[in-house]
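**Q** this one's sequence-less:
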């Protein structure tokens, strides 16, 4: 009988087994008796219990016994401990009544904020929002005591408009004054106006600077705005000629207010105290409220800074010609006296009255062009020439110091726009830059004592401290030269 073919898979397994037995023959020879499935021949029993088999059987029995003890113990440990139930007492509690929420949430109002530009009128602002002059009239009619604010708008001021879906005016908000906001509503049955108070506070600021180029450059470096520089110069203009007297190394210290509204910066306030050192000469200014409620600035000796006369009747110009007994006239070509001071300035620059007085002459004068003479008292008068045009004052009208009496020009014998200014005593011209001006009267006794104790003493201490700190910082930053 032909031998049947062997299954290829079985043959492959047998081949792998024979190969493993050949490679690990030493292991199989040493541990062959560990097998429980050894084939035996003859009359031998199928299994012979050697020492190794007894050890395997004992290990299996031990694992079985331990499992019977450990598993129930673990299950008992994980079982939660039964606790006695805690008794609770329920007390009635009255709850507050809660109103059901409204299904309608209030709509957010969309206010348009508009800032006034230079040259704009209130009518222009309303028309820019698509509103008519009748809308403006309704607002004015319902503004009440806030009407004045609508007639005196200024650049930068804000107006808030509430416009309806159909383009109709429903409300307007604006500043009645610095600390009050006016709100006019036109969307109800009848127009209404109410006011809201705003929190306004002042904070003091301090600036110190040294002039190494110009006053404006030094002040801006110290953190002062151009407007505050004008205020500083305006305080000391009676004693310092800011056109000619400033020198490199001059210094200033300013204590001034800043105004905040609702926590935000609003504007600069007034100068509280100031010190200016010009060519080694020290000048001071302190703000003080007089007994009549008016506010003024005074020097340390209690005299008003505002003198009887201004040194310079125009703002920040340059001197084009000084007072001289003999000068070559630029047009006539002749040597003749120049009995005044010429201040060059752009055409149209305002000219101010140097002091209180009465206009004695206003008209054309040969050589002077448009000419004004102001009589201040029985002895002193001032004269102003080459004006481009006059202001509104007339002959015989009383003017106060600082009033605008005309504008810079080049009428008459002039080669360029400037002011020719004369200071006359008993009809004789004196040099406006060097003439001795009368001193104003100091504060009366009781006010002087209050001024010294409340104003000068604390502010002087602050100015001195600032000056000393600056000198110390400057000394520490200056490198020492080797001896």
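**A** Yep, that arrived. Source: prediction; values computed, not measured.
**Q** when you work out contacts or count neighbours from here on, use the C-alpha atoms and nothing else.
**A** Will do.
**Q** tell me which helix or strand comes right after the longest strand seen in the chain.
**A** For the chain, the strand that runs over the most residues, judged by DSSP state E, is strand 264-278. Counting by DSSP states H and E, the element after strand 264-278 in chain order, helix or strand, is strand 281-289.
**Q** packing partners of that following strand?
**A** Contact analysis of strand 281-289 by 3 or more C-alpha pairs under 8 Å, 6 or more residues apart in numbering; DSSP states H and E lists strand 264-278, strand 295-298 as its packing neighbours.
**Q** including distance to residue 318 and mean neighbour count, could these go into a markdown table?
**A** What follows is these, written out as a markdown table (distance: least, C-alpha to C-alpha, whole Å; neighbours: other C-alpha atoms under 10 Å):
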| stretch | distance to residue 318 | mean neighbour count |
| --- | --- | --- |
| strand 264-278 | 18 | 19 |
| strand 295-298 | 27 | 17 |
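**Q** now render these as JSON lines, adding distance to residue 224.
**A** Below are the helices and strands packed on strand 281-289 laid out as JSON lines (distance: least, C-alpha to C-alpha, whole Å):
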{"stretch": "strand 264-278", "distance to residue 224": "10"}
{"stretch": "strand 295-298", "distance to residue 224": "19"}
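**Q** and the longest strand of the chain, what does it pack against?
**A** helix 226-236, strand 251-261, strand 281-289, helix 457-477.
**Q** contact partners for residue 129?
**A** Residues counted as contacts of residue 129 (C-alpha atoms under 8 Å, 6 or more residues apart in numbering): none.
**Q** what do you get if the cut-off is 10 Å, keeping everything else the same?
**A** Applying C-alpha atoms under 10 Å, 6 or more residues apart in numbering to residue 129 gives the contacts 112, 114, 161, 163, 167, 169.
**Q** same check on residue 305?
**A** 234-239, 283-286, 296-299, 439-440.
**Q** likewise residue 376?
**A** Contact analysis of residue 376 by C-alpha under 10 Å, 6+ apart lists 308-309, 354-360, 382, 398-400.
**Q** give me that answer again for 6 Å
**A** Under the criterion of C-alpha atoms under 6 Å, 6 or more residues apart in numbering, the contact list for residue 376 reads 356-357.
**Q** now do it against residue 421, distance only.
**A** 15 Å (C-alpha to C-alpha, to the nearest Å).
**Q** same question, residue 280
**A** Separation of residue 280 from residue 421 (C-alpha to C-alpha): 28 Å.
**Q** ok, these two, which is more surrounded?
**A** Neighbour tally, residue 280 and residue 421, criterion other C-alpha atoms under 10 Å: the higher count belongs to residue 421, 24 against 11.
**Q** put this next to the previous one:
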């Protein structure tokens, strides 16, 4: 049989196999009639496998996932805000388009400001020659504001000065206009408003911080702690966070801005259930603070005329460290470093200030009513002279070791009608209260402050039950003032 015969047989055999396959029930139907909606178990298994593979690929490769989410756009809100209209002078580049406000910093002078702004020394000289300019511009305090009118340049500086504004005092502003060699000045009055206010608050964590927060100045706070209440309140140990204070001051306002705060006119300080009060009054031209009934808050004498000193020798008989024999020690000794300031124990007149034998450099003060004090062994004497009247706390000298002394210390003596007394144990004389016309004037002047404080204290204690008894004394003092 040839090759053609074998090929024919092979074709016949394949045809027979194809016919046999077509006559199988399922496959034959699929190939001839199409899918009829029913899958075999094998087809279901294959379909499940394919679906699983598609899901795995979509999870591993995000780009294959048809459900990849895009971030939602963030909503934005636009608001139209009106801008201030541009001045006509600014649009045309005329004078007045570039006023620069400069706040003086510590150490700055008008010359340094002119240099900083690129202005010539010749212009500075011409400005300082104007009437009243030297008095106002020679010593500029930190925080002072000056305004310069200059043409716009790179960096905002450079060019010729066209105008200068500064405050001559609280109520007046000077405006200079420069045009070539001509300078014209215009004085602008700035009215102020003075108000008497009561500033009140709680001590909280810090008296200084709380007082500053309600509007008191550092000087006001020092007045409370050092002048009014230092004899009655220990601000280190006696003050709690819940304690309150109320202070009457005068505030000066100008064009809605607080310009200055005056001295404390009256004050109250509540520690626990005790209310302390103090009122300012000028006695013989000197400001002092008094209780509501006219008694001075300041004590006549301070027991230690030297701060932070150590007592080394008391009053009485002792063996003299230099002479070596028993001798009456007519004062007390305080050891301190050379140069430590020594204060006057009370208001006084200087009797003597100079060398005094074994006392070395010494000062004697006459406090009136028979009371005198002596301060010895000073390294040098302060700026005082014989016959001068000085206030309590004035520095009269400095600790030293002059005269009969073995080391730097202060020898302090207290005498009554010439008799030496122990300054550590003697009962100090009370200060002189206000009497007669002075007391009547005090009550009249403090009536407004008394009323204001009483009102504030009544509000403070309105929700806390009865107010301290001292509040009633305020009303009583005011009532007595009317009778006087």
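**A** Cool, the structure landed. These numbers come from a predicted model, not from an experiment.
**Q** TM-score them against each other, please.
**A** Here the TM-score for the pair of chains, by TM-score structural alignment, normalised by the length of structure 1, is 0.56; 366 aligned residues with a C-alpha RMSD of 5.2 Å.
**Q** now the longest strand of structure 1 on structure 2. Mean distance?
**A** Overlaying structure 2 shows strand 264-278 of structure 1 at a mean distance of 3.4 Å from the equivalent residues (mean C-alpha distance after the TM-score superposition for structure 1).
**Q** skipping adjacent residues, who's closest to residue 366 of structure 1 in space?
**A** residue 412 (6.6 Å; C-alpha to C-alpha, 6 or more residues apart in numbering).
**Q** for the one you found, grab the count of nearby residues.
**A** Neighbour count of residue 412 of structure 1, defined by other C-alpha under 10 Å: 18.
**Q** make sure it is indeed in a helix.
**A** No. Using DSSP: H, G, I helix; E, B strand; the rest coil, the assignment for residue 412 of structure 1 is coil, not a helix.
**Q** next, count neighbours for the nearest residue to residue 361 of structure 2 once chain neighbours are set aside.
**A** Nearest residue to residue 361 of structure 2 in three dimensions, chain neighbours excluded: residue 355, at 4.4 Å (C-alpha to C-alpha, 6+ apart). Residue 355 of structure 2 is flanked by 18 other residues according to other C-alpha under 10 Å.
**Q** for residue 355 of structure 2, give its distance to residue 306 of structure 2.
**A** 20 Å.
**Q** same thing with residue 447 of structure 2?
**A** Relative to residue 306 of structure 2, residue 447 of structure 2 is positioned 38 Å away (C-alpha to C-alpha).
**Q** counting neighbours, what do you get for the nearest residue to residue 146 of structure 1 once chain neighbours are set aside?
**A** The shortest distance from residue 146 of structure 1 to any non-neighbouring residue, by C-alpha to C-alpha, 6+ apart, is to residue 176 (5.3 Å). For residue 176 of structure 1, the neighbour count with other C-alpha under 10 Å is 20.
**Q** could you say which helix or strand contains the aligned partner of residue 176 of structure 1 in structure 2?
**A** Residue pairing (TM-score structural alignment): residue 176 of structure 1 is matched to residue 168 of structure 2. The secondary structure element spanning residue 168 of structure 2 is strand 163-169 (assigned by DSSP H and E).
**Q** equivalent range in structure 2 for the lengthiest helix in structure 1?
**A** Within structure 1, and with DSSP state H defining each element, the longest helix by residue count is helix 51-77. Alignment of helix 51-77 of structure 1 against structure 2: no match, by TM-score structural alignment.
**Q** just the helices in the stretch 1-150 of structure 1 please.
**A** 8-23, 25-31, 51-77, 122-128, 133-141, 147-151 (DSSP state H, counting those that start in this stretch).
**Q** cool, and structure 2?
**A** Assigned by DSSP H, the helices in structure 2 fall at 3-22, 25-33, 41-60, 88-91, 110-116, 121-128, 133-137, 207-214, 218-222, 436-445, 447-460, 469-483.
**Q** and these, which is most packed in?
**A** Ranked by mean neighbour count, the helices of structure 2 are led by helix 447-460 with a mean of 18 (mean count of other C-alpha atoms under 10 Å).
**Q** and residue 206 of structure 1, what does it touch?
**A** The contact partners of residue 206 of structure 1, taken as C-alpha under 6 Å, 6+ apart, are 254-255.
**Q** that one and residue 174 of structure 1, how far apart?
**A** Applying C-alpha to C-alpha, the value for residue 206 of structure 1 to residue 174 of structure 1 is 32 Å.
**Q** repeat for residue 380 of structure 1
**A** Taking C-alpha to C-alpha, one finds residue 380 of structure 1 at 49 Å from residue 174 of structure 1.
**Q** of those two, which one has the most company?
**A** Each of residue 380 of structure 1 and residue 174 has its neighbours counted (other C-alpha under 10 Å); residue 174 has more, 20 against 16.
**Q** residues near the nearest residue to that one once chain neighbours are set aside, how many?
**A** Nearest residue to residue 174 of structure 1 in three dimensions, chain neighbours excluded: residue 159, at 5.0 Å (C-alpha to C-alpha, 6+ apart). Look at residue 159 of structure 1: counted by other C-alpha under 10 Å, it has 19 neighbours.
**Q** check contacts around residue 159 of structure 1.
**A** Residue 159 of structure 1 neighbours (C-alpha under 6 Å, 6+ apart): 113-114, 173-174.
**Q** dump those residues to JSON lines, plus distance to residue 427 of structure 1.
**A** Output for those, formatted as JSON lines (distance: C-alpha to C-alpha, whole Å):
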{"residue": "113", "distance to residue 427 of structure 1": "60"}
{"residue": "114", "distance to residue 427 of structure 1": "57"}
{"residue": "173", "distance to residue 427 of structure 1": "59"}
{"residue": "174", "distance to residue 427 of structure 1": "55"}
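**Q** and those, which are buried?
**A** 173-174 (16 or more other C-alpha atoms under 10 Å).
**Q** ok, of the contacts of residue 159 of structure 1, which one's closest to residue 135 of structure 1?
**A** Nearest to residue 135 of structure 1 among the contacts of residue 159 of structure 1 is residue 173, at 14.0 Å by C-alpha to C-alpha.
**Q** any idea how far residue 112 of structure 1 is from that closest one?
**A** 10 Å.
**Q** mutual contacts of those two, please.
**A** Here residue 173 of structure 1 and residue 112 share the contacting residues residue 160, scored by C-alpha under 6 Å, 6+ apart.
**Q** from the rest of the structure, what touches stretch 158-165 of structure 2?
**A** Contacts of stretch 158-165 of structure 2 (C-alpha under 6 Å, 6+ apart): 118, 146-150, 174-178.
**Q** and those, which two are the farthest apart?
**A** The widest separation within these (C-alpha to C-alpha) is 22.1 Å, between 118 and 174.
**Q** neighbour count winner among the two?
**A** Between residue 118 of structure 2 and residue 174, counted using other C-alpha under 10 Å, the more crowded position is residue 174 (18 against 15).
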